[in-house]
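Enquirer: Pasting the sequence and the predicted coordinates here, then a few questions.
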Amino acid sequence: MEWFVEGDYWWSRLVFQRVLAAVYLVAFLTAARQFRALIGERGMLPAGAHIRDTSWRDAPSLFRLRFSDRLFALCAWTGVALSAALVAGAADRLPLAVAMAWWAVLWALYLSIVNVGQTWYGFGWESLLLETGFLAVFLGNEQTGPPVLILFLLRWVLFRVEFGAGLIKLRGDRCWRDLTCLYYHHETQPMPGPLSWYFHRLPRPLHRVEVAANHLAQLLLPFLLFTPQPLATIAALAMAATQLWLLLSGNFAWLNWLTIALALIAVDGSLITGPPAPLPDSPLWYEITVVAVAALLVVLSYRPARNLLSRRQQMNRSYDPFHLVNAYGAFGTVGRVRHELVVEGTADTELAHGTLWREYGFRGKPTDPRRLPRQFAPYHLRLDWMLWFAALSPVYARSWFGPLVERLLAGDRDTLRLLGHNPFPDEPPAYVRARLYRYRFTTRQERRATGAWWQRDFVREYLRPTRLG
């Protein structure tokens, strides 16, 4: 049927699929390298216990059939291999049904991981990857034109990501309305990047321009996605540009890359590459499947759409256990002060005034004031992110911080692999403690004088010296 496909988005569809496959690859790689310490059989929050305490209806997952570290690793590395093949374009050389099954396997594997991941997988970009990945199953491959209904639903995802984030800001912190939030955000964001210090030191009038541009990108441009071309393409490219700006200013896992992919799917490829070659008709079974799936997702969109209009708007919420249609948003509140946990250990078996305490180093979160923040996104450092939340309130760390300390005291190798520096390479410490510090970026003068990127001041004890037993 001519109404079913849109050939002008053939090129955009292929680019979108490659970027999405790359995001999948990073997501599975993150899971494979970190799961043992986080949710493994001997992890801080073992997935097996979570499976026993929940039902199929609450959290569908293949691991309900059987969970073990070896099986989880097999699934995660299988996801890495399948994603890498999709990046190389393997699905475009296969029959349509096989290509769809390939994308469906990726989605099912990652859904299974997220639904046993507990607090470590409670981030909005997990649901965004699953919702986008589910739609990708029905997007077709090189041998078919992209279905209009799926293209529309992908724009609907992008609309909710951007417009939801814009509304949560306007309804939240006053600094978004008076354009001052970026006086603080680059310094207090969860995971600063190597350019965050420089962004923070931009003139304040430019920070206000940044906020105003953010409001434009999130509150106006999403509506233009549903206008005729080339206006929709211009809006999509402008939204992608704002995401590139965010990529430079901080580490937000794969959120920005996935949003860019969603923006690119709205770009009219014929404006760049010219009209596509004629495409064969889509199989009838495929058209029926796409229409049925689109109808289901339109019905499920009611609650997320209502959430956008609600004065009590929620952000990053899933409305079904399959994460098919979700609510998104970020930074409704911006911190004015940055607090960080500094975890220390000592080899001394008797504590005294002169006890030597040594700091554990983390890969992404600030610890050593002289260390320039690193670029890790789209790779997701789950422990580092949760430590940022733990510094905001102990409530966020209630379930896992104690197990983390126990594993440091035991010298657990899987946990130590998550760290950037282990000050006890030969044997584990006798005691571990945690202290809360206030961090701020140094001024230009302080930076020249000391070489440090951060200035920190002690606030209070977070966890008193603790030992095993």
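Expert: Okay, I see it.
Enquirer: From now on I want contacts and neighbour counts done on CA atoms only, so please keep to that.
Expert: Fine.
Enquirer: Now do the strand or helix carrying Val98: which elements does it pack against?
Expert: Using DSSP states H and E, Val98 sits within helix 96-114. Secondary-structure packing of helix 96-114 (3 or more C-alpha pairs under 8 Å, 6 or more residues apart in numbering; DSSP states H and E): helix 10-38, helix 69-87, helix 124-136.
Enquirer: Ok, which of those helices comes nearest Arg456?
Expert: helix 10-38 (28.7 Å; C-alpha to C-alpha).
Enquirer: Would you mind listing the buried residues in the helix or strand just after that closest one?
Expert: Later in the chain than helix 10-38, the nearest helix or strand by DSSP H and E is helix 47-53. Using 16 or more other C-alpha atoms under 10 Å as the test for burial, helix 47-53 gives Ala47, Gly48, His50, Ile51.
Enquirer: Got another one to weigh against that:
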Amino acid sequence: MTATFLTRSLFLKWLAAIYLVAFLSLYMQIPGLFGANGVLPAQSQLLSHPSVASAWARPTLLWLRGYVGLDTSHAMEAASLLGVVLSLLAVVTEWGRVKVVLGALLVLYGSLVQVGQAFLYYQWDSLLLETGLLAVVLAPWLPSGGRQRPSDSVGLWLVRWLLFRQVFSTGAMKLLSKCPSWWSLTALDVHFQSQCMPTPLAAVAHALPPIVLRLATVFSLAAELGGPFLFFSPVRRLRLAGFYLQVFLQLMVFATGSFGFHSLLVLTLCLSLLDDDWLTGRKPQGGLSGGWLESILSGAVLLSLLAATIGLFQIRLQDGGIATDIGFSPEEFGEFIHFAVPASILLGAASFLLTAADAITTAVLDSAGGCCRRMNSALNTTVTVLVAAAVFTCSLVPYTTLDAPTHRTLPEPLRDVFAETVQPLHVFGSYGLFKQMTGVKGRPEVVLQGATKLDGPWNDIEFRYKPGQLDYMPPFVAPHQPRLDWQMWMAALGDYHANPWLTSLAYRILTGQKEVVSLLDTARYPFTFKPPKYIRGMRYTYTYGAGDQQSWWQRSKTGEEYLPVFSAEHKPLLDYLKQLNVIGLPKETTDNPTLIGLLDAIRATLDQWEARNLVWSVLLALWLVRVVTGRVMGSGL
């Protein structure tokens, strides 16, 4: 059996660090997003009387907030801070990387997602929950003291299967969507400018020659559609090739765009492709690891994949340069998906059975301990295998949505149980980022404007991170995710009727709610002393500027008014917000002044930090601690 103790430990440690980022980033935004005077008060999701039925329909620990004397916002803060503490424990100690702690992290984050509404419905939130579930399966009950466990390989196999689903689904959805930009291989001509929050390097990438961007698009599609099948190869070098492909792709995504903790989470999943020999630099022994046979097999497979990529994307020399086009039709790609989805399930099932059989055999024949230890190891491994089989089976329901005929072949009871019991937990997702390229003719942006008089002047209301002022350099934001900035980008893709939270944001600005205003760029906020009397939203088209630092962007009006003029006394607005349960909610009672006082004191301290800087500082501090103590990856993980 391949050594996996260090791989397991590193995976759980990285996941704990991502939990830390997720909880801390969200904590800094709770009052403005979910407080009683926030954009979408979380209390509105918990108005029914706590009962078994309501808890099952919306499973969250926040139903218990009244029993500890907290209102919803303070309960969310307490859950987030507890998540931060447990995440820190899991990063720095092996006692924190056990089932109980990781299970608590899963429940805490899942509880927040349940009431997060539009601001917590991102794919990486679901991906974090699913990864967290697999971590609970993988983690030991108690610290294993550096011992290899047969069940580790089964848990890491589940992580590898999730990585396969995430990567392959992302690539498949791009072409299944029939987006013209993907099918013409011009998606990256648009992406670096139109993505939600580009970094300064995105402008550099956007200026690359068109053929470079087309070849990069081909690489992206090939790495996501062909690369995942290397994950289950018995040849170690092929698994490592799949690892390097995904690491390079995610590093490029991270460098050019701020997608919260998504890229870091995918990189963490990629650890399942490694083994302890790779982590420690030892030469692998046995099987197909090393030697001329592995070199021949891996070389043949990789050359075949390269040849297939060149042929399918018609990469050729033309007119003294390189040209490329997709050499297959949408119908032919649909036929490929119809074959690939069931084939990948069979491949995954076969790989799982071999992994499970090897783990159980190793547990039974373990010669390192006595009879009792072998029985305990065999029992633990068998239970892990059964749980992993159930998780694998459940994952087929969202995965097969890629191909409707395959989805319909799943047993109807399985689909019904998943829809009624599993889906409300949000622990299994169907993935597919960037399936449609937006902003082909420039990125759409909604610019909120406020005024003290109806006839103006109208002043732009700037956000912290999203494009606004033309001379504002796009910042590096990840792994922090400013969720209001993200929602503003998504709102620009439609109209305000499809984004009812935006009217709530406008009302909170009109009434000067400091919790909400703190989510904006307070350094450039034009209404510091008195809130605006009127607010509106204008739609603009943004494109990169001339390339100098004096003008990062240029913009033009589309001629459309996105959000009509509102005032805080506008009766239709007030009636609408009451229907949305944004205003007029019953006042929550609290009877725990000690805990509330402690939470308020922590809030007052941490609010002095910008959220992005706080997240980076905590991660940097953890890294420095590990360097100082000599516990970096190469010397103890």
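Expert: Looks like it came in fine. Note that the structure is a prediction, hence the values are computed from the model and not measured.
Enquirer: Drop the TM-score for these two in here.
Expert: Overlay of the two chains. TM-score (TM-score structural alignment, normalised by the length of the first structure): 0.89; 447 aligned residues with a C-alpha RMSD of 2.4 Å.
Enquirer: related to what we said a few turns ago, kindly present the buried residues of helix 47-53 of the first structure as a markdown table, with separate columns for distance to Asp69 of the first structure.
Expert: Converted to a markdown table, the buried residues of helix 47-53 of the first structure look like this (distance: C-alpha to C-alpha, whole Å):
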| residue | distance to Asp69 of the first structure |
| --- | --- |
| Ala47 | 10 |
| Gly48 | 10 |
| His50 | 14 |
| Ile51 | 14 |
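Enquirer: quick check, nearest of these to Leu297 of the first structure?
Expert: Ile51 (27.5 Å).
Enquirer: After alignment, which residue of the second structure pairs with the closest one?
Expert: Applying TM-score structural alignment, one finds that Ile51 of the first structure aligns to Leu46 in the second structure.
Enquirer: Provide a list of residues in contact with that match.
Expert: By C-alpha atoms under 8 Å, 6 or more residues apart in numbering, Leu46 of the second structure lies in contact with Trp63.
Enquirer: do the same with Ala104 of the first structure
Expert: Going by C-alpha under 8 Å, 6+ apart, Ala104 of the first structure touches Phe134, Val137.
Enquirer: Against Trp77 of the first structure, how distant is it?
Expert: 16 Å (C-alpha to C-alpha, to the nearest Å).
Enquirer: For the second structure, which helix extends over the most residues?
Expert: helix 330-364 (DSSP state H).
Enquirer: Okay, buried residues for the helix or strand just after that helix please.
Expert: Using DSSP H and E, the helix or strand that follows helix 330-364 of the second structure towards the C-terminus is helix 371-399. Going by neighbour count (16+ other C-alpha under 10 Å), the buried part of helix 371-399 of the second structure is 374-375, 377-382, 384-385, 388-389, 391-392, 394-399.
Enquirer: packing partners for the helix or strand just after helix 371-399 of the second structure?
Expert: Sequence order places helix 404-409 as the next helix or strand after helix 371-399 of the second structure, per DSSP H and E. Contact here means 3+ C-alpha pairs under 8 Å, 6+ apart; on that basis helix 404-409 of the second structure packs against helix 330-364.
Enquirer: show me what contacts Ala27 of the first structure?
Expert: So Ala27 of the first structure contacts Tyr379, His380 (C-alpha under 8 Å, 6+ apart).
Enquirer: What lines up with it in the second structure?
Expert: Match for Ala27 of the first structure (TM-score structural alignment): Ala22.
Enquirer: what do you get for Tyr328 of the first structure?
Expert: In the second structure, Tyr328 of the first structure lines up with Tyr431, judged by TM-score structural alignment.
Enquirer: ok, now how distant is that match from Thr170 of the second structure?
Expert: Separation of Tyr431 of the second structure from Thr170 of the second structure (C-alpha to C-alpha) stands at 6 Å.
Enquirer: Which residue of those two possesses the greater neighbour count?
Expert: Tyr431 (23 against 20; other C-alpha atoms under 10 Å).
Enquirer: how close does the more buried one sit to Leu414 of the second structure?
Expert: In terms of C-alpha to C-alpha, Tyr431 of the second structure sits 20 Å off from Leu414 of the second structure.
Enquirer: Give me the longest strand you can find in the first structure.
Expert: In the first structure, assigned by DSSP state E, the strand with the most residues is strand 454-466.
Enquirer: buried sites along it?
Expert: Result for strand 454-466 of the first structure [16+ other C-alpha under 10 Å]: buried residues Trp454, Gln455, Arg456, Tyr462, Leu463, Pro465, Thr466.
Enquirer: returning to that earlier point: surely the match of Tyr328 of the first structure meets Gln123?
Expert: Yes. Using C-alpha atoms under 8 Å, Tyr431 of the second structure is in contact with Gln123, at 6.7 Å.
Enquirer: Excluding covalently adjacent residues, which one is nearest to the most centrally placed residue in the second structure?
Expert: Nearest to the mean C-alpha position of the second structure, counting by C-alpha atoms, centre = their mean, stands Trp124 at 1.8 Å. With sequence-adjacent residues excluded and distances taken as C-alpha to C-alpha, 6 or more residues apart in numbering, Trp124 of the second structure is closest to His262, at 5.4 Å.
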